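Visitor: following is a predicted model, sequence given first.
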Amino acid sequence: METPAIPMPKDAREREILDTLTGIRDHLLLLKRDRTKYIRSQDVLLVYEQVIEQVKQLNEIRKGAAERGENRLDKVLESCFQLLSLFFMTIGRTNEAPAAYALTSTIKRLLDHLTESGLFSAKDLESMSTTLATLEGVLKNTNAQHSPYLVELLAKREELCKTSLENLRKQLEKLAEPLREIHEKLISILRSMSLANTKAKFSATEVQKLQAQLKEIEGKLVDGKFVDAEGSVLEGSDKVSDLLTRVLHWSDIVLERKGAIPDNFRAVYDRLVSIRNDLEKLSITQAWSLRETDLYDYQRELDKIDESRVDGNFFDEEGKPADLYIQRTLLYLIRRSYGYIYYLMISSEPVSEALLPCYNQLQTLKRCLLEVKNNGGVSTARDLYPYSMKLNSIDNLRVDGKFMVGNDLPEGQGAVNELLAECFDLAYELRVAAEDQTPAESD
């Protein structure tokens, strides 16, 4: 898991902490793989306290010491925080500082890739900007139970992300308003083309249709420039026309290569496609099938492949660099996968996995009741019987108003109770409306 190139700590006290943290990390890895029982808050908080205790000892050892490079201890500590962060999401404590660790790691990766490629749109930045603002609020309001070391570390990571985000936003601000829509469209076409290029069965027709849209945009150029109604060159014209040229060139390459990947890069390509496909399925079924800790293995594998690049490019086992087609194809898959991981993290509900079955059933019930309401309601109160029966069966699971699992009180009680109350209110409204209609129909 850890690269041998990273040195062991020289200090005997650090090596002792490394051994302890390695044991904690291995325990967390076993805990996340155990599907026979749900993850309990008290188990996660106990391990969290153990890690924080090791951090305190490490800070004492390194206090006043000269700046040094990373060693194996730093990497294992990072793994512990990454895992704990995902565990906090899994137990429903998504609005606490530890849960922000994995999210800031993913945002940093995405922003680094956007900066490297220069291929991004305003939509890419909007979501991350909102998420970072939320994280900033979490860190400012964090309570004393969380380590000042962790809070300070997260604040620095959040600030780095905000700076990177602002630099990217400034690039888009240099585009004249009429060009922003075209720029957005070009990024969308580029990604659609890269998606078509990585499908199991390559469709030349699909790429040709996208290429036709590019030709249509190209037709708007006047002497190679984008101009306004008066014929004046729009600010950012060169940047957008350069992007158009790049995407047109990419479309030609894609049509020429037809999704064919040479053997020397086939293994890494197949693995990235598999990761992308797995994460895509999770993004569709996440409410029912995702345990946030599952994301750890995907993230680590992506990190390993991403960090294997030299000067931005991939090399095969014989040390030969990937050509432009292979490089862009592999990078697209990596970035798409990180994008899915980000989406899955921000979609994590503030509910323990122990309560998720109830929570998800109530979400479905609420959607059904709203659908019934928006389509004219029900004819008679009897039509609501299936919904009422299900609501009552969930309500009966409560003990003194709480959803217990054995002797445990899982996180997310407020969210589940609130959703249950909303469903009861909707069912009541529909019943009253149906009863009001009945006399009128019998007259």
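Guide: Structure's in. What do you need? Residues are numbered from 1 along each chain as shown.

Visitor: use CA for all of it now, contacts and neighbours both
Guide: Will do.

Visitor: can you list the neighbours in contact with the host helix or strand of Asp252?
Guide: Under the criterion of DSSP states H and E, Asp252 resides in helix 237-257. Contact with helix 237-257 is made by 175, 179, 182-183, 186, 190, 193, 197, 204, 207-208, 211, 214, 218, 224-227, 325, as judged by C-alpha atoms under 8 Å, 6 or more residues apart in numbering.

Visitor: list the buried residues for the helix or strand following it?
Guide: Remark: after helix 237-257, the chain's next helix or strand is helix 266-289, criterion DSSP H and E. In terms of neighbour count (16 or more other C-alpha atoms under 10 Å), helix 266-289 has its buried residues at Tyr269, Leu272, Val273, Ile275, Arg276, Asn277, Leu279, Glu280, Leu282, Ser283, Gln286, Ala287.

Visitor: now do Lys75 against Leu110, distance only.
Guide: Distance of Lys75 to Leu110, given as C-alpha to C-alpha, to the nearest Å: 20 Å.

Visitor: the more surrounded of the two?
Guide: Counted by other C-alpha atoms under 10 Å, Lys75 and Leu110 do not tie: Leu110 has more neighbours, with 22 against 15.

Visitor: I figured that one hits Gly339, correct?
Guide: Yes. The criterion here is C-alpha atoms under 8 Å, and Leu110 meets it with Gly339 at 7.2 Å.

Visitor: dropping in the other structure now:
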Amino acid sequence: MADTPTLPPPLDPREKPILESLQRIRDELTLLKTDRTTYVKSSDVLPLYDKVVDQVELLNDVRIDKPQETNQGWAKLSHVKSTAPLTRITVVDRVLDGCFQLLSLFFMTIGRNNEAPAAYALSSTIKRLLDHLTEVDLYSAKDLVHLSSTLEKLRVIVKNADGTYSEKLITLLANRIEVCQGLLSNLQSRLDRLGGDLPSTHEKLISILRSISLANTKTKFSTSEVQKLQAQAKDIDAQRVDGNFATAAGEVPVGNDVVCALLNKCLMWSGTVLERKGEMPEPFRERYQVLVDIRNKLEKLSLTQAWSLRETDLYDYQRQLDKIDESRVDGNFVDAEGKFAELYVQRTFLYLIRRSYAYIYYLMVSSEPVSEALLPVYNQLQTLRRCLIEVKNSGGVTSPRELYPYSMKLNSIDNMRVDGKFMVGDDVPEGQGSVNDLLAECFELSYDLRVAAESENEPEE
């Protein structure tokens, strides 16, 4: 997916060769991304990372006498407000962002998830999600808990990487994480305004609202499904006394107005959705279909990711979503003539974009620190582990013979190792520790089950 073509050219003619070099590197990364004939290796990715860092150094040298441009370019990439005079982000900054985004996803693909470059793409997605949650003010405590945990992990990764990777990249990532933390803290403070039993009511209403939006964007619209969700909202409405959510003592808790406004939005949205029945106005229909297709493909990937996802596949989805999200004017979607979309279109688009970013986030955090070369073995071991745990939780086996299929599979995987390593040709793919630990855990589960079965079958004295 090409970057937005409307960005201004380099501000300094000396940046032109840097732009051309970055474009060539991005083309190399794109070709590597699309090549499915072999797995991606560290030796494919690290030289390209070094090339990008070299161009960053050259860019900094060009802009050294114009700190407002250096600071502003990197500030925009890290989503930090620069104290320097405002300058427009140029195509150089955007292509540089594309290179780092691709490199970040490649680091996940080769199993180096816990190294600083891998944090770039994930922090970008977290920032997008937090921006959307702040904008629409529709989120639950569960949303924030997971994001907070992921940010803390990224903070540790970046801190431990100091001195290992480019100082500029480490600074950019550290700034981006702190910006995300500030947004997260602000969102948490909004939830803290709810008193009494309002947090649980608020969370239930958020769930209903999202379910209505999901029903609204299904290929086949179901009136009965939305009506059931509307009935749930009306049941909550019936709990109000004189229009307020009161405590057992008859007091109106803090945050009552917030939850009442959310309930009213829920009732109004259900009514609008029942009226429109998923029909999108013609000027926005094509863009709507693009967003629905992206959401559906990402949803499918979330179900099959262990077997079908190469993390770099997410790049094209990100770029498509970014382009649509950034096409808004004053926060509103516009048609070809520049007219603002009505509220129904606005809310539907924002839901689809937010949901798609959420899927991308899920796919990134679910990525295993294992090279794609070892994923087939790793996934087989994951399946074996789940089966053995299920057998154990179901009461174990009555005879060691029942464990033969598991033992044979484990031994066949164990025999693939050469000097304790899983090799692919002469290469030792990343993620050896994770695969070996999982293999050891499976052997231990199998051993415990066999010992338990033998003990049961021993004759009593």
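Guide: Structure's in. What do you need? Because the structure is predicted, anything quoted here is derived from the model rather than measured.

Visitor: quick one: TM-score?
Guide: The TM-score (TM-score structural alignment, normalised by the length of structure 1) is 0.98; 442 aligned residues with a C-alpha RMSD of 1.2 Å.

Visitor: what's the closest of the buried residues of helix 266-289 of structure 1 to Pro350 of structure 1?
Guide: Ala287 (12.0 Å; C-alpha to C-alpha).

Visitor: from Val47 of structure 1, how far out is the closest residue to the closest one other than its chain neighbours?
Guide: Closest residue to Ala287 of structure 1 apart from its sequence neighbours, by C-alpha to C-alpha, 6 or more residues apart in numbering: Asn360 at 6.7 Å. To Val47 of structure 1, Asn360 of structure 1 is 28 Å away according to C-alpha to C-alpha.

Visitor: picking up where we left off before, redo the buried residues of helix 266-289 of structure 1 as TSV? Include distance to Glu96 of structure 1.
Guide: Listed next are these as TSV, based on distance: C-alpha to C-alpha, whole Å:
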residue	distance to Glu96 of structure 1
Tyr269	37
Leu272	32
Val273	33
Ile275	28
Arg276	29
Asn277	30
Leu279	25
Glu280	27
Leu282	24
Ser283	23
Gln286	21
Ala287	21
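
Visitor: can you verify my assumption that Arg72 of structure 1 contacts Ile6?
Guide: Yes. Applying C-alpha under 8 Å, one finds Arg72 of structure 1 in contact with Ile6, separated by 5.7 Å.

Visitor: neighbour count for those two, which is higher?
Guide: For Arg72 of structure 1 versus Ile6, neighbours defined as other C-alpha under 10 Å are more numerous around Arg72 (20 against 14).

Visitor: how about that one, what's its match in structure 2?
Guide: By TM-score structural alignment, Arg72 of structure 1 lines up with Val91 in structure 2.

Visitor: with Asn360 of structure 1 instead?
Guide: Aligned partner of Asn360 of structure 1 by TM-score structural alignment: Asn379.

Visitor: give me the neighbour count for its match.
Guide: 15.

Visitor: average offset between the one helix or strand it maps to and structure 1?
Guide: Counting by DSSP H and E, the element that carries Asn379 of structure 2 is helix 375-393. Superposing on structure 1 and averaging over aligned pairs (mean C-alpha distance after the TM-score superposition for structure 1), helix 375-393 of structure 2 comes out at 0.5 Å.

Visitor: report the buried residues of that helix.
Guide: Buried, per 16+ other C-alpha under 10 Å, within helix 375-393 of structure 2: Leu375, Val377, Tyr378, Gln380, Leu381, Gln382, Leu384, Arg385, Leu388, Ile389, Val391, Lys392.

Visitor: same check on stretch 418-429 of structure 2?
Guide: Phe422, Met423, Val428, Pro429.

Visitor: out of those, which one sits closest to Ser123 of structure 2?
Guide: Nearest to Ser123 of structure 2 among the buried residues of stretch 418-429 of structure 2, with distances taken as C-alpha to C-alpha, is Pro429, at 25.6 Å.

Visitor: thank you kindly, that will do.
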